[in-house]
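In: Here you go, sequence then predicted model.
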Amino acid sequence: MKIIKYVFITLVMLLLVSSAFLFFYTRHLTPKYSGEADLPGLTQTAEVLFDSYGTPHIFAESDEDAFRALGYVHAQDRLWQMELMRRIAPGRLSELFGSDLVETDVFFRTLGIHEYSKSSVEALKKRGGKMLVLAEAYLQGVNQFQKDGPTPIECTMLGVEDEPFTLEDIYNITGYMSFSFANAFKTEPAVSAFAAMGYDYLKVFDLDTTRSERIKSYTTDSNHVAIANQVNEVFNKLPLAPFIGSNSWVIAPQKSSTGRVILCNDPHIGYSQPAVWYEAHLSSPGLNYVGYHVAGVPFAFLVHSEYVANGLTMFENDDVDFYREQVNEQNPDQYWAVDHWEAFDKRREVIKVKDSADVEIEVRLTRHGPVINEAIKGLAETEAPISVWWVYFKFPNYILDAAHEMAVAKNMEDMRKAAEKIHAPGLNLMYGDNDGNVAWWAVGKLVKRPSHVNSKLILDGASGADDPQGYYEFNENPQAVNPPWGYVYSANNQPVMNIEDSTVLYPGYYLPGNRAERIVKVLEAQEKFSKDDLKNLFLDSKSISAIEMQKSLMSLVEINALNEGERTALEQFNSWDGMHEEDTYGAAIYYTWVYFIYEIAMIDDLKERFGEKGSDIFKAFMSAHLMKRSIPTFISAADSPWWDDVATETTEGRPEMVTAAFKETVRYLSDRFGEDQENWKWTNVHTLEHPHPLGAVDMLKPLFNVGPFAITGSDMVVNNQGFPFSKDKLFNVSFGPSTRRIIDFSDINNSESILPTGQSGVPFSDHYDDQSEMYIKGGWRPVYLSRTKIEENATLLTLKPTN
C-alpha cells in the first residue's frame, strides 16, 4: 500500500513539475508587451505602445531609433517567420527540412536570386544614403532580439542555430516576393505543351493566339512536361504561400459621402500562419505612418499617413521568357549567341542538407539568364538548354528605396517618383491623399517584344530574333489620375493603354475580369459611398460570370441521361443565384462541374501525347490563372478537339462531355459530403485552415494551425476566398485577403484594418489568432495615428539604450 502511495505521490509531483515547466517555458516564449527592455544601439529611450490587438506603435526621438525598435518588436513576434523567409530564395530550406526540399533549393539556387541580392547589397553600400542607415538600424534591432530574446519553439524543434540577419537577407526576401508574382514560371511551360499539340488545341484558351499558327514552338515533349511539372512542385512544396492577386478601389471626393478620399485594399496571398503582414506604426521626427511589413523587411509596402495612402495589387504582366539555346556540337561549353559561339558562364553551388550529404550543382548561364535543365527533374542534360530571362535581373534593385520613399511621401508627386523606381515585380499602385487626389499606376518595367513573338511559348534563343526589344517608359504604363468618373480600381484584370492613338495590350497572365466587372457595377450603381458601403463591397460574393456559365451549362447537359438524384442536383444548380453565402446551394456543384469538364476533356488528350506525364501538365495548368480565365472560352468552343475522347472509336462532342462531367460531379460531392444534398450547402464544404509549416504533422496541428473555419466568399468573386482546382483539395480555401484596409481621409483615425489571424507568430501569444474570428465574420478593428487615441487602451514597453 505504501508503495502505491509513493508511486502516486511521485507521479503527481512529476505532473506538477512538468506543468510548472510548461507554464514558465511558454511564458518565457511569449512576446513582451509591457515593462522595460534594453536595446543597445538606441541613442535615446524609445516607447512602444501595444494596442489591444498587439500592434506596436513606436515613438522614438530619431528615425534610426524608430527602426531599431521596429526590428526588435518585429523579431519578438515573427523571428521564426523571418528565418523561414530568408532561406527560400538562396535555397537553404533543406538545412531545416531535409532532403524533401532539395529539389526546391536546387531550383532557387539555379535561378540565382541570391547572386542578384549580393550585387544589390554592394550597390547599396556604394551609394549609401538614409535608406541604408535605416535598414542597418532595423537589422540591429532584429539581431539584438535574436541574441537576447527566447528562441522560437520552431527553431528549437528543428535545431536552428542563431545566425545574424543581413542586408542580403532583406534582398533575398524581396526577391522571393518578386518570384511569387511571376506567373509565367507556372504557365508558359503548360501553354507550350498545348502549342506542341497543335493550334486547334491552343486557341480555345483566353490568350493572344493570333500569331500562333506562324510561330514555332521551340520545345521537345520532355521540355514542357518536365518544366511544367517541376515548377508546379516548387510552388506546392514551399513552406510559405505565394502572392496570388488582389482588389483595390479608391473613391474620389465626389463619390464619397464625406467629400474626402477613401482607399480600400485587400491583397490576396496564400494563407499561412503566421499571417503575411506585420502591422506597425512608426512615429519620430521624420516619420508618422502605419505600415504593413513582410517578415525580415524594414520598409512597409502598404502604408498610410495623415497625408497619403497606398494599396497594391499584382499587375500580372509577363516579365519572364523561356529560351531554347543551341549548343556547339564541337564544344558543349559554348552556345550560339546571334552570330557567334559564346562560352557558358558557370558557378558552383553547394546545398547543405539536414541529416544527409551536401548536394553540389553546377549552374550554367547564357546571355538570357540561367539554364534550368539541371534544376528540372526529368529534363535530361542532353536536351537543348532552356534558359530563363527575367526582368527582375535586368536593372539595379531600388525596391527598398521605393518602399521607404512611399512611406514618407507627402503628396502624389512623391508617391509617383517612388513608384518609378520599381522595375519588378509588376504592381498596380493605388493611391489616395488628403488633398483629394486618387490615382492608379501600373508599376514595373513593361517589356517590348517583337511583333511575331508569343511570349507565352518557349522561344528561340539562338538567333536573337525573339529577344526583347526594350521597355516602355513609366508614363506609357497603364494609369489613371483623378479620372472624371470619380474612382480608380484594380482586380488583376487586363489593362489597356492608348499610346499615340494606338491601343496597347500588355502580355500577361491576368485573372478573369469577374471581380473587376463586379466592382465597377457596384461603384457605378450609386452616386455616393459611405465607409460602410465600401466595407460591404469587400464581402461581396456575387459571381456574374458563374451565372452566365450557368445558362450555358444548362443548355448543354443532356437531362434525359440523368438519374433522379442527378436531376435533383441539376435543379438545385439551376436555381442558384450566383451568391456564395452561408446558405448558398448550387455553388459547390458549379465549381466541381467545371473541374470535371476540364479533367474529362483534357486528360485523355494529354496522356495520348505525353503519356502519364500528361497528368502533370494538367495539374500545372489547373493551378494557373490561365485556367480560370479560360473557362468561358474553353466551354463555348463547340468544335474544340478537346471534346473528343481519344480512347473511343466514336467522335464525342460537348454535350456528352458536359453531361459526363455532371454525373461525375454528383458522384464526387456524394462521396465527399454525403448523398443528402442539404450537406452541399456552401459553408459546409467551403472551409479555411491557416497552415503552419509544422502543422503538417498531425500531432502538432492543434498547437500551430489556426482553424478550420466555415467561410463565405469564393474563387473569382470580390470576397476572393480561393481554393485549388484539384480533386483532393477542391473547396479547401488556400488564399484570400491577407489584410483588409479602409483608409478614410475624412478622419485618418477613423481608418480600419484586419488580419486573417493575428499580429504574433508565437503560438503562446494572446495575439496569435485573436483576429481570426473577426476576419471570418467580416469584422474590423481601428487603426490609429493619434497617440491620444492609442493610449486609451494600450500597454507600454520602454526600450532603453545601454552604454
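Out: Cool, the structure landed.

In: Going by C-alpha atoms from here, please, whenever you check contacts or count neighbours.
Out: Noted.

In: can you name the farthest residue from the center of this structure?
Out: residue 1 (64.0 Å; Cα atoms, centre = their mean).

In: how long is stretch 787-803 from one end to the other?
Out: One end of stretch 787-803 to the other measures 29 Å (Cα to Cα, to the nearest Å).

In: whoops, stretch 704-715 was the one
Out: For stretch 704-715, the end-to-end distance is 26 Å (Cα to Cα).

In: swap in stretch 287-301?
Out: 15 Å.

In: now residue 222, nearest residue through space, not along the chain?
Out: residue 379 (6.2 Å; Cα to Cα, 6 or more residues apart in numbering).

In: how deep is the one you found tucked in, by neighbour count?
Out: Neighbours of residue 379 under the rule other Cα atoms under 10 Å: 22.

In: Tell me how far it lies from residue 220.
Out: Relative to residue 220, residue 379 is positioned 10 Å away (Cα to Cα).

In: Over to residue 754?
Out: Taking Cα to Cα, one finds residue 754 at 48 Å from residue 220.

In: Comparing those two, which shows the higher neighbour count?
Out: residue 754 (26 against 14).

In: Buried residues in whichever strand or helix holds residue 154, which are they?
Out: Using DSSP states H and E, residue 154 sits in helix 153-158. The neighbour-count check on helix 153-158 (16 or more other Cα atoms under 10 Å) flags 153, 154, 155 as buried.

In: separation between the last one and residue 773?
Out: Counting by Cα to Cα, the separation of residue 155 from residue 773 is 28 Å.

In: same thing with the second one?
Out: Applying Cα to Cα, one obtains 25 Å for the distance of residue 154 from residue 773.

In: Next up, a structure to set beside the first:
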Amino acid sequence: MALIFRWLVRLAALLIFLTVLGVGMAYWLASRSLPDYDDEVTVRGLTAPVEIVRDNANVPHIFGKTDADVFHALGFAHAQDRMWQMILLRRTAQGRLSEVFGTATLNIDKLLRRFDIYTLSVRSVEALDAETRAALEAYSAGVNARLDQINSEALGRGAPEMWLFNAPMAPWSPADSLAIVKLMGLQLSGHLEAEVIRARTSLALADPDRLKDILPDVPGAGIAALPEYAALVPDAPKFAKNIPLDPHPLSPFKHLAFAGASNAWAADPSRSASGGTLLANDPHLGFSAPAIWYLARLELQSGGVIGGTIPGIPVVLTGRSADLGWGLTSAYVDDQDVYIEALNPDNSNEYRTPDGFRKFRTRSSIINVKDADPVTVTLRWTENGPVMPGNHYNLASITPSGHVASVNWTVLSDRDTSIQAAMALMHAKTVEEGIAATESYIAPAQNLTLSDHKNIAMKTIGALPRRDANHQSKGRMPTRGWEKANRWDGMMPYTANPEFIAPSGGILGNTNNKTVDRPFPNHVSYLWGDTQRIQRWQRLMQNRQVHTRDSFIEAQLDTISFTARSLLPLMGAELWFTGEAAPDKTPERQRQRALTLLAGWSGEMNEHMPEPLIYAAWLRALQARMIQDDLGPLADEFSHVEPLFIERAFRNIDGAAAWCDVLQSAPIETCPDMARLALDDALLWINETWGTQLESLRWGDAHQATHDHQVLGEVPVLRYFVNIRQSTSGGDNTLMRGRTKGTEPNPFYNVHGAGYRGVYDFADPDSSVFVTSTGQSGHFLSRHYDDMAQLWRRGEYIPMSLDQELARAAAVGVTTLRPAQ
C-alpha cells in the first residue's frame, strides 16, 4: 500500500510539474510577441530617423522628418499593438476568414465576396491623389517593417492568437486600408435591413394603418404617404420563416439597432466660459477587446494632430490639431436601396431592365476553407448592384418566385476617395477648410462637427443618391429594379448636403437625430437613429448660459433617461398607488413595491439602483405583449423598444391603442390592462433571474459592458483573461449610451456604446482630454490591454496634449526607427 501511495504521489508531482511547465512554455511563447517600446529598429523606406514616444498611457507620439516617415511609423506602431486585430479586419473585408476558422465563418465570407468590397478597394487606389497614395504606401511599409522584425527576431509570430490560428500573413498594401474603411461602412449602415423589415411588417399587418405606429416616422412635416409593399411587388410571400442573423462574433452584419450611433456637440466663444470654442465627441460602435479605437499623435508638416485612429487606417478620424477639432456621428443618410429584379423566364442568366433583358455580370470566386473542401461562389451583379442571397436579412421573405434581390449602395464605389478626404481634414486649419477638405468623402455618410478657434459648424459628408421624384417607395422599401423611376441618377452635389455654420444660438450638436426636414427627393433620410437622447441634450445645453469643458464632460456622462421620464407616467397612469393592500410574497404586493420604487425615481439609469432594471424589464415586456399577436414570428425582429410606438399607443394617436388589444382573445384589452400584465411579466422574470428582493437589485449587474475578445472570448478558462466585463450605468436612450443586447440570455448586457470619448477646449487646447474603453494594446498579457477600462467606466479621461515634452516626461518607452543604409 505504501508503494502504491508513493507512486501516486510521484505521478501527481509529475502531472503538476508538466502542467506548470506547459503553462510556463505557453506564457513564454505568448510573451515573445509583447513589443519592446524601448528599441531601435532599422527599416527600409525612411528618409530619416523617426521617434515613436509612448506616453504613460501608451499613446504613441510620432515625430519624423516627412509626413511619409510619420505614416510609416504609425503603421509600425499599429502593427506592434494591434497586429491580430488588423489581420482579422483585413480577412473579414477580403472574405477569407474561413481559411483560418473553417466552416464556422463560411457564410460571412460568402456575403463579403458578394459585396466584393476588396476588389472595389483595389480599384479605388487608382482614384486617389498622389499625396494620399504616398501616405498609404508609407503606412503599408511601416506595417510590413514590423512583420519583417517579427520574422527576423522570432517575436512570437506577432500576437498570441497567431499560435492558435496560424496562417500565412501577406504584406500589407494600400488597398487593405481602403477595404477596412468600406468594412466600417458596412457595419454603420442599416437601411437594407430597415427596408426589408418595413416590407415584411407591411405584409404581416392586417390593418395597414398600423404600420406608422410600429415603424413611426420621426415627428415633423414633410413625410409623404407610401404605398404598401404588396402593391409595389405583387406576389411577395405573405408569410415566411424568420432566418436569424449569423451570431458569430466576427460577423460584420449587425441588426439595425446596432447600425451605428454617436454624440457630438460644440459651442462657440459666446457660449463658452473660457472664451474659446468647445467640442465633444463620442462615437458608438460594438464593444470588443481590444476596442476598435487606437489613440495616436502624428506630428505632420502642417502641425500635430491627436485623437482616435482605427488600426489599419492611417488617419486620425476624430480628434484635434492645434487649430481645429473634428468629431463624427452617424448621419443615417439613406444610401442603400434594395431592388427586386425579375429573371427572364426563358433564361435565368438574364434579368429585366428598362431596356429589356440583360445578362448578369458574373464571376466565380473560390473560398478556401480550413479542414474542408474549397467552396465556389458565383457572384452576380445587375446594373443596380450585387445580387444578395435570400437569407441575408430575410430577403427571401419579400422576394417573389422568379425574382432575386440586389442592393445599390454608395460604399460599392470603385472610385472611393473617402480616405483622401480624411487625410486632407488632418491638414485643415479652419472650419471652412475642413468642410472643403471633405468634399471628396463618399461613404459611410457622417455628420462632421468642427470647431476652430472662433467658429463651429456641422456638415453632412458622404454621397447622397439622386432619386427620381416618382420613385415608388421613396427608398423606404424594396422596389422593382426594372422601373427607371426607381433607379438612382448619380449623386447629389456636395452643396446639397446639410450644413450648419456659426449658428445664432452658439451651440450645435447631433445625437443621430433628424437634422433636416426637406421634401423627397432632397430629404436625406426617413430613418434616423435617435428621437430621445436629443431631448435630454437640448435640456442640458439650454440650462447653462455658458459651458465649460467639464459641463461638456457631464453631458457625455449623463445617465438621465428622457424616455423613462416620458413613458412611465403613461404606463403607470392607472396603476400608481391604487388597489387594496396585498399580502406579502404575493404578485400583487410585488407589483406595489415595484410601482412605489418607480414613482420616486428620477429616471437616472445608475448602475447601483434597482429602478432602471425594473423599468427596462417592464418596457421590454410591454412591447412584446403588444406586438406578438399582431406580428407573430416577425416580432422577434423588434428586439429593442421603440419609444415612439409606446407613446403613440398609450396616447391613442390615430387609433394606435388598437395594439393593446389581443386579437385572439374575446375581451377588448386596454393599454392600462397591457401595462399591468407586462409589469407582472417583468417581475416574474426578475424574480427568476435576479431574486425577489427588489430593493437589492443593481442595474449594473444586468447592464454589464461586454468588451469580449472576438475569437477567444468563449474559450473556457482563457475567456477570464481576455474578456473585460464591467458594471455600467446608462441605457439605450441616455446620452451616456449603453445599447443593450436585446435578446436572451442577458438581454440587458451593454454591447454597443462609446468606445472613444474626447472633449476639446480651444481656449486651452492642452487641457483637452480623451479615453478609450479598453487600452492601447491588443495583447492580453500587456498591462496596456485594459488599463483605460476602469477610467472609461468611471467617466475619467487622460490628457490630450500636443506638448512633446509632456509626452517624453513620463514615457513608457521610445522606439527609434532608422533608415536602412
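Out: Everything's here; your move. In this text the structure is predicted, and so the values were computed from the model without any measurement.

In: After superposing, what score do the chains get?
Out: Once superposed, the chains reach a TM-score of 0.92 (TM-score structural alignment, normalised by the length of structure 1), with 784 aligned residues with a Cα RMSD of 2.8 Å.

In: Would you mind finding the match for residue 273 of structure 2 in structure 1?
Out: Matched to structure 1 by TM-score structural alignment, residue 273 of structure 2 sits across from residue 257.

In: got the contact list for the closest residue in space to residue 441 of structure 1 that isn't next to it in sequence?
Out: Closest residue to residue 441 of structure 1 apart from its sequence neighbours, by Cα to Cα, 6+ apart: residue 479 at 4.3 Å. With contacts defined as Cα atoms under 8 Å, 6 or more residues apart in numbering, residue 479 of structure 1 is in contact with 439, 440, 441, 442, 497.

In: so the fourth one sits in a strand?
Out: Yes. Counting by DSSP: H, G, I helix; E, B strand; the rest coil, one finds residue 442 of structure 1 located in a strand.

In: Counting neighbours, what do you get for it?
Out: Neighbours of residue 442 of structure 1 (other Cα under 10 Å): 27.

In: what's the closest non-adjacent residue to the equivalent of it over in structure 2?
Out: Here residue 442 of structure 1 is matched to residue 460 in structure 2, going by TM-score structural alignment. With Cα to Cα, 6+ apart as the criterion, residue 460 of structure 2 has its nearest non-adjacent residue at 4.3 Å, and that residue is residue 447.

In: Could I get the contacting residues of residue 647 of structure 2?
Out: 567, 570.

In: Show me what it lines up with in structure 1.
Out: Aligned partner of residue 647 of structure 2 by TM-score structural alignment: residue 632.

In: Which helix or strand contains that match?
Out: helix 625-636.

In: Only the buried residues of that helix, if you could.
Out: Neighbour-count burial for helix 625-636 of structure 1 [16+ other Cα under 10 Å]: 625, 626, 627, 628, 629, 630, 631, 632, 634, 635.

In: Leaving out the residues flanking it, which one is nearest to the second one?
Out: This points to residue 626 of structure 1. residue 509 is the one closest to residue 626 of structure 1 (Cα to Cα, 6+ apart), at 6.5 Å.

In: secondary structure element for the closest residue to residue 452 of structure 1 other than its chain neighbours?
Out: Once flanking residues are discounted, residue 452 of structure 1 sits nearest to residue 211: 6.6 Å by Cα to Cα, 6+ apart. Taking DSSP H and E as the definition, residue 211 of structure 1 sits outside all helices and strands.

In: Can you get me a residue count around residue 211 of structure 1?
Out: The burial count for residue 211 of structure 1: 13, using other Cα under 10 Å.

In: same check, this time on the one 3 residues further on
Out: Close neighbours of residue 214 of structure 1, defined as other Cα under 10 Å, add up to 11.

In: Over to the one 3 residues further on?
Out: When counting by other Cα under 10 Å, one arrives at 20 neighbours for residue 217 of structure 1.

In: In contact with it: list those residues for me.
Out: Counting by Cα under 8 Å, 6+ apart, residue 217 of structure 1 makes contact with 192, 195, 196, 457, 458, 459.

In: Quick one: the residues you listed as CSV, columns for distance to residue 490 of structure 1, neighbour count and secondary structure too.
Out: Output for those, formatted as CSV (distance: Cα to Cα, whole Å; neighbours: other Cα atoms under 10 Å; DSSP: H, G, I helix; E, B strand; the rest coil):
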residue, distance to residue 490 of structure 1, neighbour count, secondary structure
192, 29, 25, helix
195, 31, 24, helix
196, 34, 20, helix
457, 27, 28, coil
458, 29, 28, coil
459, 31, 26, strand
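
In: Which residue in structure 2 aligns with residue 176 of structure 1?
Out: Using TM-score structural alignment, residue 176 of structure 1 lines up with residue 183 in structure 2.

In: show me the contacts for residue 515 of structure 1.
Out: 491, 543, 716, 717, 718.

In: what kind of secondary structure is it in?
Out: Applying three-state DSSP: residue 515 of structure 1 is helix.

In: Alignment lookup: it to structure 2.
Out: Using TM-score structural alignment, residue 515 of structure 1 lines up with residue 533 in structure 2.

In: Tell me, how many residues neighbour the alignment partner in structure 1 of the residue nearest to residue 460 of structure 2?
Out: Taking TM-score structural alignment, the alignment pairs residue 447 of structure 2 with residue 428 from structure 1. Per other Cα under 10 Å, the neighbour tally for residue 428 of structure 1 reads 27.

In: Could you measure from residue 428 of structure 1 over to residue 184 of structure 1?
Out: Residue 428 of structure 1 is 18 Å from residue 184 of structure 1, by Cα to Cα.

In: Please name the residues that touch the closest residue in space to residue 295 of structure 1 that isn't next to it in sequence.
Out: The spatially closest residue to residue 295 of structure 1, leaving aside those adjacent along the chain, is residue 82, at 4.9 Å (Cα to Cα, 6+ apart). When contacts are counted by Cα under 8 Å, 6+ apart, residue 82 of structure 1 touches 75, 295, 296.

In: doesn't residue 280 make contact with the second one?
Out: No. Counting by Cα atoms under 8 Å, residue 295 of structure 1 does not reach residue 280; the two are 12.0 Å apart.

In: Neighbour count for these two, which is higher?
Out: Neighbours per residue (other Cα under 10 Å) separate residue 295 of structure 1 from residue 280, with residue 295 holding more: 27 against 24.

In: which residues touch that one?
Out: So, once contact is read as Cα under 8 Å, 6+ apart, residue 295 of structure 1 ends up touching 74, 78, 79, 81, 82, 85, 276, 277, 278.

In: of those, which stay in contact in structure 2?
Out: Retained in structure 2: 74, 78, 81, 82, 276, 277, 278, out of the contacts of residue 295 of structure 1 (criterion both residues aligned by TM-score structural alignment, their matches' Cα atoms under 8 Å).
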